[in-house]
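*Asks:* Okay, sequence plus prediction incoming.
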Amino acid sequence: MPLVPFTKGHGTGNDFVIVPDPAGELDLSDDQIAALCDRRFGVGGDGVLRVVRTTAIDEGEAAAAAGAEWFMDYRNADGSKAEMCGNGIRVYVRYLLEAGLASLDDGATILIGTRNGPLPLTRSELGFEVDLGQFRIDDAETLVRARGLPVPRPGLSIDVGNPHVVVALSVPGELDTLDLSVRPQLHPEPQRGANVEFVVPDDPLVRDGVGAIRMRVFERGVGETLSCGTGVAASALAVRHWAGSAAPDRWVVDVPGGRLGVRVTHVDHERHVLLSGPATLVFSGEVSLV
């Protein structure tokens, strides 16, 4: 099989194999995705970002109509499709810019197609900021069992384009000793599955009008990752929800891979959540797909 070019990139340690396919000629199987993401026998990554024009993929029709040229075909490390990836979309845009496939001046916006619809990105002081759109909080309780927690804990379900369950822990030691090598069990189990985030507040929780928390995550289809962009947004939204009406709209979230920013604002009279953070390209090469 011919060699396929790729680039490795990451956003706060959440790493991806970027595969350029502007004309939509590649049909990557789940096994090929898993082989690319294998950290011993492949390139290694939490997922694959296929760079394809919106006009070259059936799922890109709505994004093309909205004016987006590029579609982020994101696949988890096990090959499964995901609606969105908050870290991945920033890395995706960084790749487009570095490859000369797009441009983004200060103050300008670039629209990227995803399975959660077209999403706008701008440059920010942390790197790039993406508007994840509206979010939905479900107050129905989900019980979460995880290795390292002596009893099940209640979780809050939040949808930010993909599903999350956020669990509050009482002390930092619980977060540090949590064993996420095994998938947490959810009851009831969401139909589409869910990413599971565990959070602890900083002390103080709010400083100079900005909230601060720490988080670890188990991503569906992947396992524990150093960061999860949409999970960071969901975690900040959960703590903001629990804190009540006086909670701030700006948050910083520390994950094992670094720090990300979250803010809640109104866009066209609707509440949106925005995520900001860095995006880094590490190296490029070619790989043979079996």
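*Replies:* Nice, thanks for sending it over.
*Asks:* make it CA atoms for all contacts and neighbour counts henceforth
*Replies:* OK.
*Asks:* okay, how far is it across stretch 232-251, tip to tip?
*Replies:* End-to-end distance of stretch 232-251 (Cα to Cα, to the nearest Å): 10 Å.
*Asks:* in it, what's buried?
*Replies:* For stretch 232-251, a neighbour-count test (16 or more other Cα atoms under 10 Å) marks 232-240, 247-251 as buried.
*Asks:* and if you look at stretch 49-67?
*Replies:* Going by 16+ other Cα under 10 Å, stretch 49-67 has these buried residues: 49-57, 59-64.
*Asks:* for this protein, which strand is longest?
*Replies:* strand 195-207 (DSSP state E).
*Asks:* what comes up buried for that strand?
*Replies:* For strand 195-207, a neighbour-count test (16+ other Cα under 10 Å) marks 195-202, 205-206 as buried.
*Asks:* tell me the contacts of residue 281?
*Replies:* The neighbours of residue 281, taking Cα atoms under 8 Å, 6 or more residues apart in numbering as the test, are 7-10, 91, 94-95.
*Asks:* re earlier: out of the buried residues of stretch 49-67, which comes closest to residue 212?
*Replies:* Residue 212 lies nearest to residue 49 out of these, by Cα to Cα, at 29.8 Å.
*Asks:* Can you name the next helix or strand after the host helix or strand of the closest one?
*Replies:* Counting by DSSP states H and E, the element that carries residue 49 is strand 47-53. Counting by DSSP H and E, the next helix or strand C-terminal to strand 47-53 is helix 61-66.
*Asks:* Contacts for that next one, please.
*Replies:* The contact list for helix 61-66, computed with Cα under 8 Å, 6+ apart, reads 54-55, 69, 71, 112-114, 117-118.
*Asks:* Tell me which two of those residues sit farthest apart.
*Replies:* Using Cα to Cα, the pair of those lying farthest apart is 55 and 117, separated by 14.4 Å.
*Asks:* The nearest residue to residue 193 once chain neighbours are set aside: neighbouring residues, count only.
*Replies:* Nearest-residue entry for residue 193: residue 220, 6.8 Å, with adjacent residues in sequence omitted and distances by Cα to Cα, 6 or more residues apart in numbering. Close neighbours of residue 220, defined as other Cα atoms under 10 Å, add up to 21.
*Asks:* let's bring in a second one:
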Amino acid sequence: MVAFTKGHGTGNDFVIIADPDGQIDLTVEQVAVLCDRNFGIGADGILRVVRSSAIDAGAVALAEEPDAEWFMDYRNADGSIAEMCGNGIRVFAHYLLRSGLAALEPGSTLPIGTRAGVRDVTRSETGYQVDLGRWRLSGDDPLVNVEGLAVTRPGLGIDVGNPHVVVALASDQELATLELQRSPVLEPALPAGANVEFVVPGEPLVRDGIGHVRMRVFERGVGETQSCGTGVAATALAVRYWAGEQAPDNWRVEVPGGTLGVRMFAAEDGEHVALSGPAQLVFRGEIDLV
């Protein structure tokens, strides 16, 4: 039997498995079964809580930040490995604090290792804020074909530790009529795939100095989810890019599961993007790993 905790961030839900010493080797098939909403617990992904010193990928994190004791070993619902998860890392941090595995005093920072590098988590008014690090335009700007839209749309490639393609839509009606049961088709296809976000600007776009947009997302290896933290950040970055130099650095992004905050700010190595929002633990249990 393996103990687990179920948690979510704005409806983006995860099965959390504590494995401090790296003794549990989850297979692709086991992850897929655990995440299955009919035959397993049901989730968008798995968060394995493991010490950075107990996982090969953690060596890079410790070299970057020796205080990054914990590593977020994140798997998509289909068992594939993902570099980063913006909602997941808030839930991961919340689990560490609630379980007594880490402490985070007001004004302090909790560094967490990920395959995209070390990410710093702090407390915020809405729960937690994570510095997603330096972002960049990926240069991958494919055309996007999705059911529910009669015309192929251009996408903007943005990298925030994992790959995203953001597509602008004209109205809430277009957003509502999207059929995201199947993956959008990217032309040309990207070798590692990408999360695809569909965004509609608020009316007005900027209110009281804060940008407002709405979005839906198809996550690679998962499908449509209620929320995608890194996708929220990529969406805000894309809309600011399209809006031009006068666009704000603070955004509110509405997703089916709630609302998240995005902030862009200067750092020594370039501009960073931060994501803020809630994290909740829902229930605990035990399950056989077949």
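*Replies:* Here it is on my side, so go on. Not measured: the values here are computed from a predicted model.
*Asks:* Next, the TM-score between them, please.
*Replies:* Once the chains are laid over each other, their TM-score by TM-score structural alignment, normalised by the length of the first structure reads 0.98; 288 aligned residues with a Cα RMSD of 0.8 Å.
*Asks:* Can I get the contacts of residue 281 of the first structure in JSON lines including secondary structure?
*Replies:* JSON lines is the format used below for the contacts of residue 281 of the first structure (DSSP: H, G, I helix; E, B strand; the rest coil):
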{"residue": "7", "secondary structure": "strand"}
{"residue": "8", "secondary structure": "strand"}
{"residue": "9", "secondary structure": "strand"}
{"residue": "10", "secondary structure": "strand"}
{"residue": "91", "secondary structure": "helix"}
{"residue": "94", "secondary structure": "helix"}
{"residue": "95", "secondary structure": "helix"}
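*Asks:* can you give me the helices in the stretch 1-150 of the second structure?
*Replies:* 28-35, 58-64, 86-98 (DSSP state H, counting those that start in this stretch).
*Asks:* Including distance to residue 148 of the second structure, could these go into a markdown table?
*Replies:* As requested, those are exported to a markdown table (distance: least, Cα to Cα, whole Å):
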| stretch | distance to residue 148 of the second structure |
| --- | --- |
| helix 28-35 | 27 |
| helix 58-64 | 42 |
| helix 86-98 | 27 |
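*Asks:* Give me the distance between stretch 78-98 of the second structure and the centre of its chain.
*Replies:* Averaging C-alpha positions (Cα atoms, centre = their mean, to the nearest Å) puts stretch 78-98 of the second structure 8 Å from its chain's average.
*Asks:* helices or strands next to the strand holding residue 49 of the first structure in the packing?
*Replies:* strand 14-20, helix 30-37, strand 70-76, helix 86-98 (3 or more Cα pairs under 8 Å, 6 or more residues apart in numbering; DSSP states H and E).
*Asks:* Out of those, the one nearest residue 159 of the first structure is which?
*Replies:* Residue 159 of the first structure lies closest to helix 86-98 among those, at 12.9 Å (Cα to Cα).
*Asks:* which helices and strands does that closest one pack with?
*Replies:* strand 3-11, strand 14-20, strand 47-53, strand 70-76, strand 127-131, helix 229-243, strand 270-277, strand 280-288.
*Asks:* Turn the ones you listed into a markdown table, columns for distance to residue 99 of the first structure.
*Replies:* Below are these laid out as a markdown table (distance: least, Cα to Cα, whole Å):
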| stretch | distance to residue 99 of the first structure |
| --- | --- |
| strand 3-11 | 10 |
| strand 14-20 | 10 |
| strand 47-53 | 11 |
| strand 70-76 | 13 |
| strand 127-131 | 17 |
| helix 229-243 | 23 |
| strand 270-277 | 20 |
| strand 280-288 | 11 |
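*Asks:* closest to residue 140 of the first structure out of those?
*Replies:* Closest of those to residue 140 of the first structure is helix 229-243, at 13.1 Å (criterion: Cα to Cα).
*Asks:* Relative to the second structure, and after superposing, what's the average distance for that closest one?
*Replies:* For helix 229-243 of the first structure, the mean deviation from the second structure after alignment is 0.2 Å (mean Cα distance after the TM-score superposition for the first structure).
*Asks:* Can you tell me which of the contacts of helix 61-66 of the first structure has the most neighbours?
*Replies:* residue 71 (30 neighbours).
*Asks:* Please identify the nearest residue in space to it, excluding sequence neighbours.
*Replies:* Nearest residue to residue 71 of the first structure, sequence neighbours excluded (Cα to Cα, 6+ apart): residue 113, at 4.2 Å.
*Asks:* tell me the two of the buried residues of stretch 49-67 of the first structure that are most distant?
*Replies:* Using Cα to Cα, the pair of the buried residues of stretch 49-67 of the first structure lying farthest apart is 49 and 62, separated by 19.1 Å.
*Asks:* got a list of what the aligned partner of residue 144 of the second structure in the first structure touches?
*Replies:* In the first structure, the residue paired with residue 144 of the second structure is residue 144, using TM-score structural alignment. Residues near residue 144 of the first structure by Cα under 8 Å, 6+ apart: 152-155, 167, 184-187.
*Asks:* Just give me the closest of those residues to residue 42 of the first structure.
*Replies:* Nearest to residue 42 of the first structure among the contacts of residue 144 of the first structure, with distances taken as Cα to Cα, is residue 184, at 26.7 Å.
*Asks:* So what does the closest one match up with in the second structure?
*Replies:* Under the alignment (TM-score structural alignment), residue 184 of the first structure maps onto residue 184.
*Asks:* and residue 147 of the second structure, how many neighbours does it have?
*Replies:* A total of 16 residues lie near residue 147 of the second structure under the criterion other Cα under 10 Å.
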